[in-house]
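[1] Here is a sequence with its predicted model. Questions after.
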Amino acid sequence: MERPDWAPPEVDIEKPSIARVYDYWVGGTHNFAADREVAKAIADKNPLLPRTLRSNRAFLRRAVRELTALGVDQFLDIGSGIPTRGNVHEIAQEGNPDSRVVYVDIDPVAAAHGRAILAGDPRSAAILGDLRKPHDVLAAPETTALLDFSRPVGLIMAAVLHFVPDSDDPAGLLRAFADRLAPGSYVVISHAGMENKPKPEDVPASSQTYLRNVSEVYWRDTAEVTALVDGLDLLEPGVVPVPLWRCGPDGDPDGFGAQAHALACVARKN
């Protein structure tokens, strides 16, 4: 297989990557035959999973547009995956060409692809980093070079806090990042879950296989996700299924709604 320019030489393009499987599901182009084969096999058994992930990506785009319209021009995206088509830097820079974005992911494959994709963009960077080590992320040279924490920042934690068990205090980790943010900053969250959390045996086996390849997932309900942003001001409509967060005047046109096994919210730091 011919290696495209955006594929770093250290990445094995014939071995499936969870980051690239996700990229395929959300409509990206930074994936290969091995990734697409795995993605299609899982989707055949559980079509709701990729649909939920696409709804999550659509929510992220809506949230970034909202924050850009509110004057936010810098973003820190924790657990970003591969910054492929329609990701934060593209959406933010549509609203404000001077917007700056730092992507952070614990997956070396995602970080390597991110660095290659963003090589020509001086306002964006992708770094290898761990949500559980806020100081290291905030002190990284790319972070300090691109982001000014004396001004509002959009902190994005989309589909990442559900990998953090209660024993690691996900709310405390979020606060460690939020404490560094200036007043007028925003926190964007999406999280695996629903009003009534499913039992492990109720989660389709194909979803369990995919999620085990990423990390163990800790489902949380609406009250638990709301508690993560305690001390911040929730924007309307609060914590809702990802397709329903400010979905526009047409509402939820395909009726997916609560079938999406993910919740979303945006909160402001005053």
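    Received it, and whenever you're ready, just let me know what you need. Bear in mind that the values here come from a model prediction, so they are computed numbers and not experimental data.
[2] contacts, neighbours, all on C-alpha from now
    Fine.
[3] Show me which residues of stretch 102-120 are buried.
    In terms of neighbour count (16 or more other C-alpha atoms under 10 Å), stretch 102-120 has its buried residues at 102-107, 109-115, 117-118.
[4] Now do the SS call for the residue nearest to T143 when sequence neighbours are not counted.
    Sequence neighbours aside, V102 is the residue nearest to T143 in space, at 6.3 Å (criterion: C-alpha to C-alpha, 6 or more residues apart in numbering). Three-state assignment for V102 (DSSP: H, G, I helix; E, B strand; the rest coil): strand.
[5] So V102 sits against P141, correct?
    No - using C-alpha atoms under 8 Å, V102 makes no contact with P141, being 10.7 Å away.
[6] what's N213 in contact with, if anything?
    Contacts for N213 were tallied using C-alpha atoms under 8 Å, 6 or more residues apart in numbering; they are I18.
[7] Just the buried residues of stretch 36-46, please?
    Neighbour-count burial for stretch 36-46 [16+ other C-alpha under 10 Å]: R36, A39, K40, I42, A43, N46.
[8] So F75 sits against L146, correct?
    No - the criterion here is C-alpha under 8 Å, and F75 misses it with L146 at 9.5 Å.
[9] any shared contact partners between those two?
    Listed as contacting both F75 and L146 by C-alpha under 8 Å, 6+ apart are R100, V101, V102.
[10] what about the second one, distance to K45?
    Here the criterion is C-alpha to C-alpha, to the nearest Å. By it, V101 lies 36 Å from K45.
[11] How about the first one?
    Distance, R100 to K45, using C-alpha to C-alpha: 39 Å.
[12] As a check, name the ranges of all helices in the stretch 51-200 of the chain.
    Along the stretch 51-200 of the chain, counting by DSSP state H, counting those that start in this stretch, helices occupy 88-95, 108-117, 134-139, 141-146, 170-178.
[13] any chance of these in a markdown table, with distance to N56 too?
    A markdown table is the format used below for these (distance: least, C-alpha to C-alpha, whole Å):
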| stretch | distance to N56 |
| --- | --- |
| helix 88-95 | 13 |
| helix 108-117 | 18 |
| helix 134-139 | 24 |
| helix 141-146 | 25 |
| helix 170-178 | 19 |
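[14] right, and those - which one's nearest T52?
    helix 88-95 (18.4 Å; C-alpha to C-alpha).
[15] Which residues does that closest one contact?
    Under the criterion C-alpha under 8 Å, 6+ apart, residues L60, R61, V64, R65, T68, A69, D73, F75, S99, R100, V101, S124 lie in contact with helix 88-95.
[16] adding another structure so you can compare the two:
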Amino acid sequence: MDEQRRERLWQLVAALIEHAGERPEWVRAVCEVAAGEVHADAAVISLRTAGRAQDLVAASGDWAESLEELQYTVGDGPAVEAFTTGEPVLVDDLTSGEGRWPGFADGAAETGAAAAFAFPLQTGAVRLGTLGLYRHRPGSLSPEELANALTLADLSTTALLTDSSGAISPVANWAREDVPGHYDDVHIATGMLATQLQISLADALLRLRAHAFSRHLPLIGVARAVLNRELRLDSFTD
């Protein structure tokens, strides 16, 4: 590691320690540090799987959560692409992404999002999730901001894999039930729908997403309506 990268790493570690105090809070602190070091208006970290399952780990606020929820509902967007490809996705003007992510771009614009930058959280061939950064104004990241974002993504990956004692821990433990937008209800509703309709989990999730998108509802709200028996399962039949 060259001297400049080492200095940047320790500066960001110092900032994380200042915000978090303890390593279990490092993932949440990344969202706060990103605002100052990358000049992001919103930051969010999610765990993801190849099957598009997702859990919100930390977010800088309601706006960040809503952008992550939007991507979960429609199944596309910068963070989804970053996880799928394993490469950073840097979009300095989201209006240019209308054809790229038709389900995401319009909804994001309605919330005031103008630029998006997403980074995969990965180590070797193992991909854990994504760090998403958003701005109200269009414009690219400066070289220094990009370097800081990449370093924060690396630090997030380490935090997800390591507990406070330094031992390897299951990343699922980072999914926080106290964070609005926690997606366990979606997983359970998907399983119920798959069993009832005798379809695959992937098809069940697709039907939940289609229902949510066509009615401009958050996916988690549709799932909770299913679990609370407020929405009949036969509403999802062909």
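    Cool, the structure landed. Since this is a predicted model, take the numbers as computed values, not measurements.
[17] TM-score for the pair, please.
    The TM-score (TM-score structural alignment, normalised by the length of the second structure) is 0.25; 102 aligned residues with a C-alpha RMSD of 5.7 Å.
[18] ok so, going back, just the ones of the contacts of helix 88-95 of the first structure in strands?
    Secondary structure assignment (DSSP state E) places F75, R100, V101, S124 from the contacts of helix 88-95 of the first structure within strands.
[19] got those residues as CSV, with distance to G154 of the first structure columns?
    Below are those laid out as CSV (distance: C-alpha to C-alpha, whole Å):
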residue, distance to G154 of the first structure
F75, 5
R100, 10
V101, 9
S124, 14
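[20] What segments of the first structure are strands?
    Using DSSP E, strands in the first structure cover 74-78, 100-105, 124-128, 154-158, 186-192, 233-234, 240-241, 262-268.
[21] Please apply the same query to the second structure.
    42-48, 54-59, 89-91, 115-123, 126-135.
[22] of all those, which lies closest to V226 of the second structure?
    Here strand 54-59 is closest among the strands of the second structure (C-alpha to C-alpha), at 18.6 Å.
[23] any idea of the angle the closest one forms with strand 42-48?
    Here strand 54-59 of the second structure points in a direction 150 degrees away from that of strand 42-48 (axes from the mean of the first three to the mean of the last three C-alpha atoms, to 10 degrees).
[24] Can you give me every residue that contacts E142 of the first structure?
    So E142 of the first structure contacts V102, A125, I127 (C-alpha under 8 Å, 6+ apart).
[25] so can I have CSV of those residues showing distance to A205 of the first structure?
    As requested, these are exported to CSV (distance: C-alpha to C-alpha, whole Å):
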residue, distance to A205 of the first structure
V102, 34
A125, 36
I127, 32
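[26] before we move on, the earlier item: just want to know which of F75 and L146 of the first structure has more residues nearby.
    Set side by side, F75 of the first structure and L146 show more neighbours around F75, with 29 against 19, by other C-alpha atoms under 10 Å.
[27] Now rank the ones in strands among the contacts of helix 88-95 of the first structure by neighbours and give me the top one.
    Ranked by neighbour count (other C-alpha under 10 Å), these have F75 at the top, with 29 neighbours.
[28] measure that one to V101 of the first structure for me?
    5 Å.
[29] can you count the residues close to R224 of the second structure?
    Neighbours of R224 of the second structure (other C-alpha under 10 Å): 18.
[30] Now do it against A212 of the second structure, distance only.
    With C-alpha to C-alpha as the criterion, R224 of the second structure and A212 of the second structure are 12 Å apart.
[31] Check the gap between D44 of the first structure and E94 of the first structure for me.
    For D44 of the first structure, the distance to E94 of the first structure - C-alpha to C-alpha - is 35 Å.
[32] what's the answer for A262 of the first structure, then?
    In this view, A262 of the first structure and E94 of the first structure are 27 Å apart by C-alpha to C-alpha.
[33] and those two? which has more neighbours close in?
    Shown here are A262 of the first structure and E94; by other C-alpha under 10 Å, A262 has more neighbours (27 against 13).
[34] What sits closest to the more buried one if chain neighbours are left out?
    A192 (4.3 Å).
[35] what's the burial count for that neighbour?
    What A192 of the first structure shows, counting by other C-alpha under 10 Å, is a neighbour count of 27.
[36] ok, it touching P241?
    No - contact criterion C-alpha under 8 Å: A192 of the first structure and P241 do not qualify, at 9.6 Å.
[37] which residues touch the residue nearest to P120 of the second structure when sequence neighbours are not counted?
    Spatial nearest neighbour of P120 of the second structure, chain neighbours left out: T130 (4.5 Å); criterion: C-alpha to C-alpha, 6+ apart. T130 of the second structure is in contact with I45, S46, L47, R48, A79, A82, F83, A118, F119, P120, L121, A153, counting by C-alpha under 8 Å, 6+ apart.
[38] And the furthest pair within those?
    R48 and A153 (14.4 Å).
[39] Neighbour count: these two, which is higher?
    Between R48 of the second structure and A153, A153 has the larger neighbour count (other C-alpha under 10 Å), namely 24 against 21.
[40] ok, the more buried one touching P120?
    Yes - at 7.3 Å, A153 of the second structure and P120 qualify as touching, with contact defined as C-alpha under 8 Å.
[41] Now the common contact residues for the two.
    T130, L131.
[42] Break down the second structure into its helices, ranges please.
    Remark: helices assigned in the second structure by DSSP state H are 3-20, 26-37, 62-74, 78-85, 102-110, 143-161, 184-197, 201-214, 219-227.
[43] circling back to that earlier point, list just the nearest of the contacts of E142 of the first structure to L155 of the first structure.
    Nearest to L155 of the first structure among the contacts of E142 of the first structure, with distances taken as C-alpha to C-alpha, is V102, at 9.9 Å.
[44] For that closest one, which residues are in contact?
    Neighbours of V102 of the first structure in contact, by C-alpha under 8 Å, 6+ apart: F75, L76, D77, S124, A125, A126, I127, E142, T143, L146, L147.
[45] how does it look with 6 Å?
    L76, S124, A125, A126 (C-alpha atoms under 6 Å, 6 or more residues apart in numbering).
[46] What are the neighbouring residues in contact with the first one?
    Taking C-alpha under 6 Å, 6+ apart, we find L76 of the first structure in contact with V101, V102, L155.
[47] just the last one next, same as before
    With C-alpha under 6 Å, 6+ apart as the criterion, the residues that contact A126 of the first structure are V102, Y103, V104, A111, G114, R115.
[48] Please tell me how far the fifth one sits from R20 of the first structure.
    What it means is G114 of the first structure. Counting by C-alpha to C-alpha - G114 of the first structure and R20 of the first structure are separated by 11 Å.
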